[in-house]
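> After the sequence you'll find the predicted model.
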Amino acid sequence: MNFLPLSRRIAYLAALAMLTLALPAQALRIKEVAAVQGVRNNQLSGYGLVVGLDGTGDKSGMPITGQAMQNYLQQMGISLPPGSAALKLDNVATVVVTAQLPPFAQPGQMIDVTVSSIGSAKSIKGGTLIATPLRGADGEIYAIAQGNLVVAGAGATGGRANTAGDRSSVQVNHLSAGRIPDGALVERSVPTPLHEGDTITLGLNASDFQTARTVAQAINARRGPGTAEALDARTVRVQAPPDAHARVNFIAELEELPLPETPRAAKVVINARTGSIVLNQAVTLGPCAIAHGNLSVIIDETPVISQPNPLSRGQTVSAVKSDIAIQYDGGKVVNMPASPLLSDVVRALNSLGVTPQDLLAILQAIKAAGALNAELEVI
């Protein structure tokens, strides 16, 4: 996988940080850092069939697809005679259908669904999902999904196969998963405990004692002392009016309350798979010295054919000759000065001139040495 050079990547981060600093500051609202507990999505899933594929469905030997298709035909009143030949299912694919049921969703409303193949189908592009019940964690049916799939990928396969029976093919993006916008009809709503009791609970998006205290103080400043109290780093309990209409207006008012700007916790997030690195404005570096070298292992395999002597009874044998080499590139010691600003941190990391994977190891070592004043998270 090709990555952008580290110097260019860090330069982009610095430019983005400077642009963020140049924009006028806008106070956060409570709705952007917290949400009412109990008001959440619910996960739904189901097992179904996609039909109408152009020969790219499951192979005929898939027992789960054949059984599912027979069950569907029986529901339609069609029974196959005993001992009949197995169904050819090149145009059918077994799939798992998933969806999120939003809070307060009512029967008759539509929600989006995601359809993913679980069989041997090469592509479900152009297929149609037949009626599939979507169940919650309690086993009850909450929605019915059906519709034509939207698949973003594309692919093509050559018409002639080689000696091994394989065909040349090209593929862009993923062909075994797709979406159906408004593809499920809600059949049952999920009760939401919004109007129970005389209080509501706000759950913060991230645990932080200072943010919890700030949210409680902002509510008390608007609604009066004692209205809200921070229970812990992620929970704020608020006294709410008992009337349902008044409570909705009360919550809407709370969500729009502005919060004073508070210092953010320093954090560095690294994606080990893509090599992307993100630093927030609070990250600082202490003085340290770094020496880093690269260790490379090169394995070269060459096919070797051993021919027997003429008129002998020996057989031709194929083997593989492996040449293994280990190369180590020593690194020089680099002095890293203290960096109190984000621009200084970016400049210091850019001076190392290493790859993203090397930078991951370097940042972990700097953190272990106590010179990285930030939380390091690897995702």
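Done, it's in.
> rest of the way, CA atoms for contacts and neighbours
Noted.
> For P133, give its distance to V248.
Applying C-alpha to C-alpha, to the nearest Å, the value for P133 to V248 is 32 Å.
> between these two, which one's more packed in?
Each of P133 and V248 has its neighbours counted (other C-alpha atoms under 10 Å); P133 has more, 21 against 15.
> can you map out the helices along the stretch 201-350 of the chain?
Ranges of helices in the stretch 201-350 of the chain, per DSSP state H, counting those that start in this stretch, are 209-223, 244-255, 342-350.
> possible to save those as JSON lines with distance to A14?
Compiled in JSON lines, these are given as follows (distance: least, C-alpha to C-alpha, whole Å):
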{"stretch": "helix 209-223", "distance to A14": "27"}
{"stretch": "helix 244-255", "distance to A14": "32"}
{"stretch": "helix 342-350", "distance to A14": "6"}
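> of all those helices, which lies closest to S318?
Taking C-alpha to C-alpha, helix 342-350 is the member of these nearest to S318, at 49.2 Å.
> got the contact list for that closest one?
Contacting residues not belonging to helix 342-350 are listed as 6-7, 10-11, 13-14, 17, 280-285, 336-337, 339 [C-alpha atoms under 8 Å, 6 or more residues apart in numbering].
> Whichever of those end up buried, select them in PyMOL.
A single PyMOL command selects the buried members of these (16 or more other C-alpha atoms under 10 Å):
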select buried, resi 6+7+10+11+13+14+17+280+281+282+283+284+285+336+339
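> and the contacts of helix 342-350, which of them are in strands?
T284, L285, M336 (DSSP state E).
> what about versus this one:
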Amino acid sequence: MNTSERLLKLLIGLAFLAASAAVWWPVEAQAARLKEIASVQGVRANQLMGYGLVVGLDGTGDQTTQTPFTAQSLNSMLQQMGITVPAGVAMQVKNVAAVLVTATLPPFAQPGQAIDVNVSSLGNAKSLRGGTLVTTPLKGADGQIYGLAQGNLIIAGAGASQGGAKVQVNHLSAGRIPNGATVERSVPTPWLQSSVVQLDVQADDFNTARDIADTINKAKGAGTAEAINGRTVSVKLPAQSGERVAFMADIENLSIDRATPSARIVINARTGSVVVNQAVTIGPCAIAHGNLSVTISSTPVVSQPNALSQGQTVVSEKADIKINQEPGALIQLPAGTKLTDVVKALNTLGANPQDLLAILQAMKAAGALQAELEVI
């Protein structure tokens, strides 16, 4: 045996050992930053909403005869400007549309800062393209005004119609105004009012909460953090308010080892989507699956009367019904089968997403599926 052959066998042996290690050695836990798996309680965004009018449309606004609230809103705005519309006069404007304005107030937003707003039609306006939103107060859940929105809409679409033909690209009855609202009131936060901050873990997992507390204590000293439950970790803040920002910036970027998630299968009953995570295993079971199809075909049959019989031609239908049931393949799965084996077996059965719903539910009912089924 020459040197090249020995080297080739050595490489093959190393490759076999690497493959064996990949199969038998446990996979290391994936690390994630603290800010990706937990959030600071009280540091949250708030939703704002307001009702307003978009003006300056090119005849594509609301039809006031079918949307009376648009005419009422326009009349109210004109009265605030000192313009009185004579009673009994029906306004037939086509360049005004009633809209709903929504925005997200970020945490720590201060008066004078600008935020983006979304504008959506409430009536039967054909298009908001080219329109301008008049001053609209934005209120929070407590009824207080936190911002004022105004500006020109940006519509990411186009459309044209003529002679009964219509062409439209994207949606024309909703748009966006970048930096279209000004913050008028800030939301108080308990950031500087307490010496303890609470971290809310995204997943309900005691192991993750414990790892977060241990990692913070290693970086900032023993006793700094304490896991309260599977979703809450209490962290002591520095006494000086100026040091708290740097303290939170440090712990938010700490690397946390993610524990193996609980076995779960998520099923979307509307779309038929099925998502299975890597922790799903099954017990020993046998699965059989077969498709049943029913085909009904109808053929017109004409009955022609004989000559001089004074009869009438009758048209009837002849129905032909066929039932085809494909043979079900019986596949045996051993205990402890991992996700890859489950996927291969289900693909071998030829099961579509709708069939997977029934198969997984039957496996769960039979006690052969070690996972939690969640239907969304």
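Yep, that arrived. These numbers were taken from a predicted model, which means no experiment stands behind them.
> mind checking which of the helices of the stretch 201-350 of structure 1 is nearest K31 of structure 1?
Using C-alpha to C-alpha as the measure, helix 244-255 is the one of the helices of the stretch 201-350 of structure 1 that comes nearest K31 of structure 1, at 4.4 Å.
> In structure 2, point out the residues matching that closest one.
Aligned by TM-score structural alignment, helix 244-255 of structure 1 falls on residues 241-252 of structure 2.
> contact partners of that stretch?
Taking C-alpha under 8 Å, 6+ apart as the rule, stretch 241-252 of structure 2 contacts R33, L34, K35, L192, I216, A219, L237, P238.
> so how far is that stretch from its chain's centroid?
Put simply, stretch 241-252 of structure 2 sits 32 Å off its chain's centre (C-alpha atoms, centre = their mean, to the nearest Å).
> Which of the residues in it are classified as buried?
For stretch 241-252 of structure 2, by 16+ other C-alpha under 10 Å, it's R244, M248, I251, E252.
> Regarding structure 1, what is its longest helix?
Looking across structure 1 with DSSP state H, the single longest helix is helix 6-22.
> and after that helix, which helix or strand comes next?
strand 28-29 (DSSP states H and E).
> equivalent range in structure 2 for that following strand?
Going by TM-score structural alignment, strand 28-29 of structure 1 sits over residues 32-33 in structure 2.
> mean shift of that stretch relative to structure 1?
Aligned to structure 1 and superposed, stretch 32-33 of structure 2 gives a mean residue distance of 1.2 Å (mean C-alpha distance after the TM-score superposition for structure 1).
> Name the surrounding residues that touch that stretch.
By C-alpha under 8 Å, 6+ apart, stretch 32-33 of structure 2 touches E252, N253, L254, S255, I256, D257, R258.
> and the fifth one, how far is that from I212 of structure 2?
Separation of I256 of structure 2 from I212 of structure 2 (C-alpha to C-alpha) stands at 6 Å.
> Tell me the one of the contacts of stretch 241-252 of structure 2 nearest Q80 of structure 2?
L192 (41.7 Å).
> Now do the helix ranked longest in structure 2: everything it contacts.
In structure 2, with assignment by DSSP H, the single longest helix is helix 3-24. Contacting residues not belonging to helix 3-24 of structure 2 are not present [C-alpha under 8 Å, 6+ apart].
> Tell me the residues of structure 1 aligned with that helix.
By TM-score structural alignment, helix 3-24 of structure 2 lines up with nothing in structure 1.
> Pull the distance from that helix to the chain's centre.
The mean C-alpha position of helix 3-24 of structure 2 is separated from the chain mean by 46 Å, C-alpha atoms, centre = their mean.
> hang on, the earlier thing: which of the contacts of stretch 241-252 of structure 2 sit farthest apart?
Greatest spatial distance among the contacts of stretch 241-252 of structure 2 (C-alpha to C-alpha): R33 and L192, at 24.1 Å.
> ok, I331 of structure 2 to N347 of structure 2 distance?
Distance of I331 of structure 2 to N347 of structure 2, computed by C-alpha to C-alpha: 11 Å.
> Who has more neighbours out of those two?
I331 (15 against 12).
> Which position in structure 2 pairs with N42 of structure 1?
Per TM-score structural alignment, N42 of structure 1 is aligned with N46.
> between the helices of the stretch 201-350 of structure 1, which one is nearest to I180 of structure 1?
Of all these, helix 244-255 sits nearest to I180 of structure 1, with 31.8 Å by C-alpha to C-alpha.
> quick one: the closest one to structure 2 mean distance?
Counting by mean C-alpha distance after the TM-score superposition for structure 1, helix 244-255 of structure 1 comes out at 1.2 Å.
> Tell me what angle that helix forms with helix 209-223.
Helix 244-255 of structure 1 and helix 209-223 are oriented at 130 degrees to each other (axes from the mean of the first three to the mean of the last three C-alpha atoms, to 10 degrees).
> on that earlier part again, Y142 of structure 1: which of the contacts of helix 342-350 of structure 1 is nearest?
Nearest to Y142 of structure 1 out of the contacts of helix 342-350 of structure 1 is N280 (C-alpha to C-alpha; 41.3 Å).
> and the closest one, how far is that from L352 of structure 1?
According to C-alpha to C-alpha, N280 of structure 1 stands 20 Å off from L352 of structure 1.
> And D214 of structure 2? What does it align with in structure 1?
Checking TM-score structural alignment: D214 of structure 2 goes with Q217.
> Disregarding residues adjacent in the polypeptide, which is nearest to that match?
Leaving out its chain neighbours, the residue that sits closest to Q217 of structure 1 by C-alpha to C-alpha, 6 or more residues apart in numbering is A228, at 7.6 Å.
> Thank you, goodbye.
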